[in-house]
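A.B. asks: Please work out how this folds:
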Amino acid sequence: MATSLKNLSEYNKENLADISEKMFGIVVSEWHDDITGTLCQGAVDTLLEHGARKENIFINTVPGSFELTLGAQFLAQQEEIDAVICIGVVIKGDTKHDDYINHAVAQGITHVSMKYNKPVSFGLVTTNTLEQALDRAGGKHGNKGVEAAAAAVRMLSF
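C.D. replies: Model (predicted):
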């Protein structure tokens, strides 16, 4: 969670597993692709920084954040995939759609992780404004994609 006290790009880099042979699936929402592209790049850069091989990172897109769960399931069911990273953005609008989407995605990602006994990380930016989303996509609060990738790596080290 990004706050004035915590930057999304800061995490404990100690005692991480060797991920050079691990395979990662990243599922990225096309909705707000200017933001999700930055989040995805943050995730990829983080994986590479920790030793993942570029050819072991598979990026797939889905239309919107609601579809992240099924995209995650498609990836997680593949035996060779060790962890899945979900990247999306939901910005509050005039209706309560964001509440429904955010809840469904959080529950779905948790379910996929438990069903396949694999890390499925939550890289969903959920904000009230576009400015807040940009702040969490490499802005003043760091990059949620970095946080999601770091979570996946840390869970593989569990």
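A.B. asks: From now on I want contacts and neighbour counts done on CA atoms only, so please keep to that.
C.D. replies: Will do.
A.B. asks: ok, the residue positioned nearest the centre of the chain to residue 101 distance?
C.D. replies: The C-alpha lying nearest the average C-alpha coordinate of the chain belongs to residue 123 (CA atoms, centre = their mean; 2.8 Å). From residue 123 across to residue 101, the span is 14 Å (CA to CA, to the nearest Å).
A.B. asks: which helix in this structure runs the most residues?
C.D. replies: When every helix of the chain is counted residue by residue (DSSP state H), the longest turns out to be helix 97-116.
A.B. asks: which residues touch that helix?
C.D. replies: Counting contacts by CA atoms under 8 Å, 6 or more residues apart in numbering, the residues outside helix 97-116 that touch it are 65-66, 68-69, 72-73, 76-77, 90-92, 119-122, 126.
A.B. asks: Who are the packing partners of the helix or strand following it?
C.D. replies: Helices and strands here follow DSSP states H and E; after helix 97-116, the next one along the chain is strand 120-127. In this structure, strand 120-127 packs against strand 83-91, helix 97-116, helix 130-135, helix 144-156, with contacts taken as 3 or more CA pairs under 8 Å, 6 or more residues apart in numbering; DSSP states H and E.
A.B. asks: To compare against the first, here's the next sequence to fold:
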Amino acid sequence: MASELKNLSVFSTDHLPDISHRQFAIVVAEWNAEVTEALFSGAYQTLINYGAKVENIVRGNVPGSFELSLGAQWFAQRTEIDAVIALGCVIQGETKHNDYINHAVAQGLTNVGLQTGKPVIFGVLTPNNQQQALDRAGGVHGNKGDEAAMTAIKMLGLQQQVYSL
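C.D. replies: Got it, this is the predicted structure:
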């Protein structure tokens, strides 16, 4: 479903795992900071609201979205980190740079998750313009940061289910 038809901050909270003992890394791109700071606030607050402890959330900044994959890998390689949330924003603009960056970041984050066996969440906005980004970073369409944090929580729940079989 297109995010214009969905509020990113509305999701099912049925059967969520206890995350009070889980450790999260949130990697935030500094490029488009107005947007990424709002994404971070949403992700952080969602983790807290659903049971994460402040001391179990660590933040790392990277210059831009392209660097999210390596930043996520460094955190995911740490044994104490249970899940990584990568937050960024690549606006379409007048060139095709976003096509290359978005594809590389999506593939990179996927690879980190597969290599480490940990949830590595793609919380990168790919809007056509600044207003669409703001609409998805706490605006009329909710906050992609909220959705990314909830995705991390739910993936930890699935991991717990699979490994307890």
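A.B. asks: Just give the TM-score of the two.
C.D. replies: The TM-score (TM-score structural alignment, normalised by the length of the first structure) is 0.98; 158 aligned residues with a CA RMSD of 0.9 Å.
A.B. asks: quick revisit: tell me how far the residue nearest to the centre of the first structure lies from residue 45 of the first structure.
C.D. replies: Residue 123 of the first structure sits 14 Å away from residue 45 of the first structure, going by CA to CA.
A.B. asks: Could you do residue 127 of the first structure as well?
C.D. replies: Taking CA to CA as the criterion, residue 127 of the first structure is separated from residue 45 of the first structure by 24 Å.
A.B. asks: How about residue 3 of the first structure?
C.D. replies: Between residue 3 of the first structure and residue 45 of the first structure the computed distance is 23 Å (CA to CA).
A.B. asks: neighbour-wise, which of those two wins?
C.D. replies: Per other CA atoms under 10 Å, whichever of residue 3 of the first structure and residue 45 has more neighbours is residue 45, with 16 against 10.
A.B. asks: thinking again about what came up before, how big's the offset between the longest helix of the first structure and the second structure?
C.D. replies: Using mean CA distance after the TM-score superposition for the first structure, helix 97-116 of the first structure ends up 0.3 Å from its aligned counterpart in the second structure, as a mean over the superposed pairs.
A.B. asks: which ones are touching residue 148 of the second structure?
C.D. replies: Under the criterion of CA under 8 Å, 6+ apart, the contact partners of residue 148 of the second structure comprise 43, 85, 121-123.
A.B. asks: between those residues, which has the most around it?
C.D. replies: When neighbours are counted by other CA under 10 Å, residue 85 leads those with 29 neighbours.
A.B. asks: contacting residues around that residue?
C.D. replies: Under the criterion of CA under 8 Å, 6+ apart, the contact list for residue 85 of the second structure reads 24-27, 72, 120-123, 148-149, 152.
A.B. asks: what does it align to in the first structure?
C.D. replies: In the first structure, the residue equivalent to residue 85 of the second structure is residue 85, according to TM-score structural alignment.
A.B. asks: Report the separation between that match and residue 140 of the first structure.
C.D. replies: 22 Å.
A.B. asks: So which elements touch the host helix or strand of residue 68 of the second structure?
C.D. replies: Per DSSP H and E, residue 68 of the second structure falls inside helix 68-76. Where contact means 3+ CA pairs under 8 Å, 6+ apart, helix 68-76 of the second structure is packed against strand 24-29, strand 57-62, strand 83-89, helix 97-116.
A.B. asks: What's the average distance for the first one when superposed on the first structure?
C.D. replies: Comparing strand 24-29 of the second structure with its match in the first structure after superposition yields a mean distance of 0.2 Å (mean CA distance after the TM-score superposition for the first structure).
A.B. asks: and that strand, which residues are buried?
C.D. replies: Along strand 24-29 of the second structure, these residues count as buried under the neighbour rule (16 or more other CA atoms under 10 Å): 24-29.
A.B. asks: Alright, I will stop here.
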